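# Below is the structure, and that's it, no one-letter string:
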């Protein structure tokens, strides 16, 4: 009887090990077969985000190949940023920075910030955030047009000391019941404009 129990346990363990091995092999094969497609999808998604700032018709270089990783030591921002340069026939028309503000209400806010060659803002878009739905999520273009107000602005328009939300004495609106989120975005945009000059 004990011998039958041992055989049953061994058989069940062997079957479990076999199916685990088959599962691992299938996972590795599927990953290997789809890795190129996954990489291409990630590349296209990145380009789509960057094209919200600079249209594909506005440049003719390989925008993703222009990427540089920049170290940052700015309070409130993550310690690295990515910079992409859009050029037309060898002339830079805009730099696009991918940065993360650490000052969001519910966590980091990742942004792309486009700056024209004349140091004016081309545009700002949110890549990801965890802000409160119905309050802080108004930084998304699908929820509100608040973030569109940055286009055309520079450190001279408004003056540097006005690059704050209205509650702090600046020129930028905050949301009712949500000041921290807009403050984080305004601060990040101001800092990126400062490092680009």
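Everything's here; your move. Just so we're clear, the structure is a prediction, and the values are computed from it rather than from any experiment.
# Every contact and neighbour count from this point should use C-alpha atoms.
OK.
# can you give me the helices in this structure?
Per DSSP state H, the chain carries helices over the ranges 2-51, 180-196.
# Run the chain-centre distance for the first one.
Once both centres are worked out by C-alpha atoms, centre = their mean, to the nearest Å, helix 2-51 turns out to sit 29 Å from its chain's centre.
# what does the shortest one give?
Its chain's C-alpha centre lies 14 Å from the corresponding centre of helix 180-196 when counted by C-alpha atoms, centre = their mean.
# ok, now which ones touch residue 161?
residue 170 (C-alpha atoms under 8 Å, 6 or more residues apart in numbering).
# And it, how far from residue 72?
Residue 161 is 22 Å from residue 72, where distance means C-alpha to C-alpha, to the nearest Å.
# Make a markdown table out of the helices of the chain and add distance to residue 118 and mean neighbour count.
Converted to a markdown table, the helices of the chain look like this (distance: least, C-alpha to C-alpha, whole Å; neighbours: other C-alpha atoms under 10 Å):
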| stretch | distance to residue 118 | mean neighbour count |
| --- | --- | --- |
| helix 2-51 | 19 | 12 |
| helix 180-196 | 10 | 20 |
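# take the one below as the second:
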């Protein structure tokens, strides 16, 4: 009995020390991780809306209104060039499921209703297949697409303006990314294009 108590106390001591070390390292690194993520998002905004030289987050009131109808939207920034509004960047998650869970992306849309870029910022897709959604070749298909029509994924060469060719072997991922882009387009059309 005494040996069991001694073993239990040793286990408690070891796990307590491990918990304290883990809490300390989390506390130290959480600010750094948040800073790196914010910087990556800033760079992604510049990439998907290149004509903007500055960005400003939309008002809290407008964001609350959007979130009440669409919980997949994460943040929205207005992009400006010399203080003139040139478009928006919308960070959103996919609507249709990805192969390995949520896919976060930032979508740029110009004031004239064209997709200016898409940047996948977080995913768990399979390397060499779904992870190819990050490639410039795939993302480039979205550039210049009009917000007038819903985008659809096709397996063959796109024949219509609103078609996106699926990544070979990763149709589920292609549909997930396209659903996120369509979500951003819907937000732009219903809430921002005024």
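Sure thing, it's come through. Everything numeric in this text was worked out from a predicted model, so none of it was measured.
# Need the TM-score from the superposition.
Remark: TM-score between the superposed chains equals 0.70 [TM-score structural alignment, normalised by the length of structure 2]; 181 aligned residues with a C-alpha RMSD of 3.4 Å.
# could the helices of structure 1 go into a markdown table alongside distance to residue 119 of structure 1?
Below are those laid out as a markdown table (distance: least, C-alpha to C-alpha, whole Å):
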| stretch | distance to residue 119 of structure 1 |
| --- | --- |
| helix 2-51 | 18 |
| helix 180-196 | 7 |
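# Would you mind telling me which of those is nearest residue 127 of structure 1?
Nearest to residue 127 of structure 1, of all the helices of structure 1, is helix 2-51, at 7.5 Å by C-alpha to C-alpha.
# Map residue 109 of structure 2 onto structure 1.
Counting by TM-score structural alignment, residue 109 of structure 2 lines up with residue 115 in structure 1.
# can you pull the contacts of that match?
Contacts for residue 115 of structure 1 (C-alpha under 8 Å, 6+ apart) come out as 94-96, 121-123, 193, 196.
# From residue 82 of structure 1, how far out is it?
Distance from residue 115 of structure 1 to residue 82 of structure 1, counting by C-alpha to C-alpha: 13 Å.
# can you check residue 165 of structure 1 too?
From residue 165 of structure 1 across to residue 82 of structure 1, the span is 26 Å (C-alpha to C-alpha).
# Between the two, which has more neighbouring residues?
The neighbour count for residue 165 of structure 1 versus residue 82, taken as other C-alpha atoms under 10 Å, is higher for residue 165 (21 against 15).
# quick one: that one and residue 178 touch, right?
No. Counting by C-alpha atoms under 8 Å, residue 165 of structure 1 stays clear of residue 178, with 11.1 Å between them.
# Give the intersection of the neighbour lists for these two.
Common contact partners of residue 165 of structure 1 and residue 178 (C-alpha under 8 Å, 6+ apart): none.
# What lines up with residue 12 of structure 1 in structure 2?
Match for residue 12 of structure 1 (TM-score structural alignment): residue 7.
# give me every residue that touches its match.
Counting by C-alpha under 8 Å, 6+ apart, residue 7 of structure 2 makes contact with nothing.
# Report the separation between it and residue 1 of structure 2.
In terms of C-alpha to C-alpha, residue 7 of structure 2 sits 10 Å off from residue 1 of structure 2.
# Just give the number of residues close to residue 123 of structure 2.
20.
# If you rank the contacts of residue 115 of structure 1 by neighbours, which is first?
residue 96 (27 neighbours).
# List the buried residues for the strand ranked longest in structure 1?
Secondary structure of structure 1 read by DSSP state E shows that its longest strand is strand 91-101. For strand 91-101 of structure 1, the neighbour count (16 or more other C-alpha atoms under 10 Å) marks 93-101 as buried.
# That one vs helix 2-51, what angle?
130 degrees (axes from the mean of the first three to the mean of the last three C-alpha atoms, to 10 degrees).
# how big's the offset between strand 91-101 of structure 1 and structure 2?
Following superposition, strand 91-101 of structure 1 is found to deviate from structure 2 by 1.6 Å on average (mean C-alpha distance after the TM-score superposition for structure 1).
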